[in-house]
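*Asks:* with the input below, show me the fold.
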Amino acid sequence: IPATFDHVVDTTLSTAIGNAAGTTVSTVEHLMAAFSSLGIDNALVEIDGAEVPVLDGSSEIFIEKIEAAGLEKLDAPRKAIRIVKPVVVEDGAKRAALLPAEGFKLFFEIDFDNEVIGHQEIEADLRDPFFAEDILRARTFCLRHDIEAMWAAGLAKGGSLENAVVVDKHAILNEEGLRYDDEFVRHKMLDAVGDLALSGLPLIGRYEGSRAGHAMNNRVLRALMADRSAWEIVDYAETNRPAVSLRGELTAIPAD
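*Replies:* A predicted model of the protein is given here:
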């Protein structure tokens, strides 16, 4: 299944991609975020299930395993998609935008009617060497009443405090607490990086998300690619980062 925006078939709870035969794989965003952060643009992912393992709910374990396997610089020019015109999609209070800028910078804000989460916002640069440590360790989260509704609907049956931060009205149910005070908005940015990695090439520009999720991320990427005047293909020489692939095979990551 090509890991591209036009193969996204579902954005309920996570991002799922599929092919013409009807085969689908969900929750690709955390692995795609790891690839994007490490500059990997050539990889074959083999999977024997319908979902990428959620592991601890972040991209941290993917980062560790990929770095342990090693990366290989390829003897090929690296291309990128430069955003040359603003593209914005809105749905009520939800907003996602891709704007011209140098590098790849991101801004995200969330606003939950929950006293534990509330309003949070963050800015980051994907090319910052600390991005993987500062953003990609943030875990996915959910509200307790939402996860109970999902269980009742037969969804997220593998969800637990081991792979998500669960928030009640007044408290975090995970015994270890948060990894960051603003872990919630950090994970939303992680998701956005993974979803936008489905562009097929590195992006040069700025992403802004407000109350956006997987659906809005895919919508803004589709809107960008549909407007041929909004982007151009360029050499990625300014980053001095050649195309990179995995050097070897990853060892299997246990489901537990």
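
*Asks:* all contacts plus neighbour counts: C-alpha atoms, from now on.
*Replies:* Will do.

*Asks:* the helices in this structure, which residues?
*Replies:* 29-38, 60-69, 131-134, 144-152, 183-196, 214-226 (DSSP state H).

*Asks:* tell me the angle of the first one relative to helix 60-69?
*Replies:* Meaning helix 29-38. 50 degrees (axes from the mean of the first three to the mean of the last three Cα atoms, to 10 degrees).

*Asks:* can you name every helix or strand that helix 29-38 contacts?
*Replies:* helix 60-69, helix 131-134, helix 183-196 (3 or more Cα pairs under 8 Å, 6 or more residues apart in numbering; DSSP states H and E).

*Asks:* quick one: closest of the ones you listed to Gly92.
*Replies:* helix 183-196 (18.4 Å; Cα to Cα).

*Asks:* what residues does that closest one touch?
*Replies:* If you take Cα atoms under 8 Å, 6 or more residues apart in numbering as the criterion, helix 183-196 is touched by 5, 15, 28-34, 36, 58, 106-110, 117, 120-122, 135-136, 138-141, 213-214, 217-218, 221.

*Asks:* could you list every residue that touches Arg127?
*Replies:* By Cα under 8 Å, 6+ apart, the neighbours of Arg127 are 37, 103-104.

*Asks:* of the contacts of helix 183-196, grab the buried ones for ChimeraX.
*Replies:* With 16 or more other Cα atoms under 10 Å as the criterion, this ChimeraX line picks the buried residues out of the contacts of helix 183-196:
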select :5,15,28,29,30,31,32,33,34,36,58,106,107,108,109,110,117,120,121,135,136,138,139,140,141,213,214,217,218,221
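
*Asks:* for the contacts of Arg127, which one is nearest Ala197?
*Replies:* Taking the contacts of Arg127 together and measuring to Ala197 by Cα to Cα, the closest member is Ser37, at 9.4 Å.

*Asks:* now the residue nearest in space to the middle of the chain: how far from Met216?
*Replies:* Nearest to the mean C-alpha position of the chain, by Cα atoms, centre = their mean, lies Gly194 at 2.4 Å. For Gly194, the distance to Met216 (Cα to Cα, to the nearest Å) stands at 13 Å.

*Asks:* I have a second one here; can you model it like the first so I can compare?
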Amino acid sequence: MRGPGLHTGRVARVTLAPAPPGHGIRFAVRCPGSGIDTEVPAGTAGWVASRMSTALDIGQGRKLRTIEHLMASLAASGIDNAAITVEGTEIPILDGSAARWCALIDAAGRVPQERPRQALRIRAPFQVDGLHGFLRAEPAEAFSVDVSTDRLPGFGVLRWSGRIDPASFRTEIAPSRSFGNASLIWRTLLKTRLARTLLPCPIRDRLWARSFDSQTVCGGLAPAPARPECRRSICPETQGRMHPRDREPLLRGARPGRVAILLGGRVLGGARFPDEPVRHKILDLVGDLGLAGRPILGRIVANCPTHALTFAFLTELMRHPECWEMVSLADAAPSGLGTVTDRGAIRAT
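*Replies:* So this is what the prediction gives:
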């Protein structure tokens, strides 16, 4: 696959190839002319804070950005092992969704491998909180989600819940697109040096708050409920990794046809689903949870999840082994993300 990235706007080429058992999902990044030639596993250890994307550290102060849509497609396809070569520093955005990645993986096919598949089963509720939301895991027999967002001006509360399996992901989640909110442009302007020079801090704060007005009531829906009794703190080390420390490109590749543009509670050109933005939140969440390196058996409940919050959730969850256990999935026909037992690898052609 070849195409431009959402944030850098630069064209990259991506090749997915088979890998042996135990290999995992690994990215071999090649950047001719920059001296970057490295391989990084898809995991929280290599995660690095990046604005509006999930990224891996590839050394020399560089990142491989926007891996979440491809990771979601691999996870939803039950692919455990794949060797991914990237000529560039950002995965192509395509049409802003995961539909084409899923179609390409389906066309390539997959094969079983002779090694038991491990899953992370949630034993006790575990929740972490972010600036405007939370992310919680609860015990369940299969992977399901209940995700809401109430921070999109004009949209009110959007919420989607259900089990995620290969079929439901492809029909209900994968076609949803990345979105750009017109209010984000307004907030970005408020952060500029010119705004800080011309506008007193109280005025900027009021304008910032106003950009979130009229967005918490829509059709009687309510956000997914938090459970304060399940809340766990995020350690200072993890918090320090959650915030970008550099000025990286942002939305330079955003164009109609690559993202859905939100304006006044509508999607310009039409939405693929009435609640498309929250479905895309789920798409990103599935991809970010793929950094656990194994399927999750549990119910994920979240309101306004972000890439950084999902990283913190996975990192802190590993610090609390009383809340989870590793299990070996019995051989059975593939039935869902987190219950797929056909040890997947991309088929060689």
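
*Asks:* ranking the helices and strands packed on helix 29-38 of structure 1 by burial, who's on top?
*Replies:* helix 183-196 (a mean of 27; mean count of other Cα atoms under 10 Å).

*Asks:* mean distance of that helix to its aligned residues in structure 2, please.
*Replies:* Once fitted to structure 2, helix 183-196 of structure 1 is off its aligned match by 0.4 Å on average (mean Cα distance after the TM-score superposition for structure 1).

*Asks:* and that helix with helix 29-38, angle?
*Replies:* Using the same axes, to 10 degrees: helix 183-196 of structure 1 against helix 29-38 is 80 degrees.

*Asks:* where in structure 2 does helix 183-196 of structure 1 fall?
*Replies:* Residues 276-289 of structure 2 are matched to helix 183-196 of structure 1 when aligned by TM-score structural alignment.

*Asks:* please compute how far the matching stretch lies from its chain's middle.
*Replies:* 6 Å (Cα atoms, centre = their mean, to the nearest Å).

*Asks:* then stretch 159-171 of structure 2?
*Replies:* On Cα atoms, centre = their mean, the centre of stretch 159-171 of structure 2 falls 15 Å from the chain's centre.

*Asks:* check stretch 187-196 of structure 2 too.
*Replies:* The answer for stretch 187-196 of structure 2 is 27 Å, by Cα atoms, centre = their mean.

*Asks:* one step back: tell me which of the helices of structure 1 sits nearest to Ile83 of structure 1.
*Replies:* For Ile83 of structure 1, the closest of the helices of structure 1 is helix 214-226, at 8.3 Å, according to Cα to Cα.

*Asks:* by contact count, what packs against that closest one?
*Replies:* Counting by 3+ Cα pairs under 8 Å, 6+ apart, helix 214-226 of structure 1 packs on strand 87-91, strand 94-99, helix 183-196.

*Asks:* looking at these, which is nearest to Glu46 of structure 1?
*Replies:* In terms of Cα to Cα, the element of those nearest to Glu46 of structure 1 is helix 183-196, at 17.8 Å.

*Asks:* would CSV of the helices and strands packed on helix 214-226 of structure 1 with distance to Leu44 of structure 1 be doable?
*Replies:* As requested, these are exported to CSV (distance: least, Cα to Cα, whole Å):
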stretch, distance to Leu44 of structure 1
strand 87-91, 31
strand 94-99, 28
helix 183-196, 16
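
*Asks:* just to revisit the earlier point, show me the contacts for the nearest residue to the residue nearest to the centre of structure 1 once chain neighbours are set aside.
*Replies:* Distances taken as Cα to Cα, 6 or more residues apart in numbering place Ala33 nearest to Gly194 of structure 1, at 3.8 Å, with adjacent residues excluded. Residues near Ala33 of structure 1 by Cα under 8 Å, 6+ apart: 59, 136, 190-191, 193-195, 197.

*Asks:* hmm, which of those residues are common to structure 2?
*Replies:* Using both residues aligned by TM-score structural alignment, their matches' Cα atoms under 8 Å, structure 2 keeps these contacts from the contacts of Ala33 of structure 1: 59, 190-191, 193-195, 197.

*Asks:* hmm, back to that, as JSON lines, the helices of structure 1 with distance to Asp10 of structure 1 would be great.
*Replies:* Below are the helices of structure 1 laid out as JSON lines (distance: least, Cα to Cα, whole Å):
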{"stretch": "helix 29-38", "distance to Asp10 of structure 1": "12"}
{"stretch": "helix 60-69", "distance to Asp10 of structure 1": "23"}
{"stretch": "helix 131-134", "distance to Asp10 of structure 1": "26"}
{"stretch": "helix 144-152", "distance to Asp10 of structure 1": "16"}
{"stretch": "helix 183-196", "distance to Asp10 of structure 1": "12"}
{"stretch": "helix 214-226", "distance to Asp10 of structure 1": "8"}
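
*Asks:* just the strands in the stretch 151-300 of structure 2 please.
*Replies:* Using DSSP state E, counting those that start in this stretch, the strands of the stretch 151-300 of structure 2 run over 156-163, 179-181, 260-263, 266-267, 296-297, 299-303.

*Asks:* distance of the aligned partner of Gly253 of structure 2 in structure 1 from Val185 of structure 1?
*Replies:* Alignment note: Gly253 of structure 2 maps to Gly158 in structure 1; criterion TM-score structural alignment. Shown here: Gly158 of structure 1 relative to Val185 of structure 1, a distance of 23 Å by Cα to Cα.

*Asks:* one more: Thr140 of structure 1?
*Replies:* For Thr140 of structure 1, the distance to Val185 of structure 1 - Cα to Cα - is 10 Å.

*Asks:* and Glu249 of structure 1, by the same measure?
*Replies:* From Glu249 of structure 1 over to Val185 of structure 1 (counting by Cα to Cα), the distance is 32 Å.

*Asks:* again with Leu74 of structure 1
*Replies:* Distance from Leu74 of structure 1 to Val185 of structure 1, by Cα to Cα: 34 Å.

*Asks:* what does Phe104 of structure 1 give?
*Replies:* The value you get for Phe104 of structure 1 to Val185 of structure 1, if Cα to Cα is used, is 18 Å.
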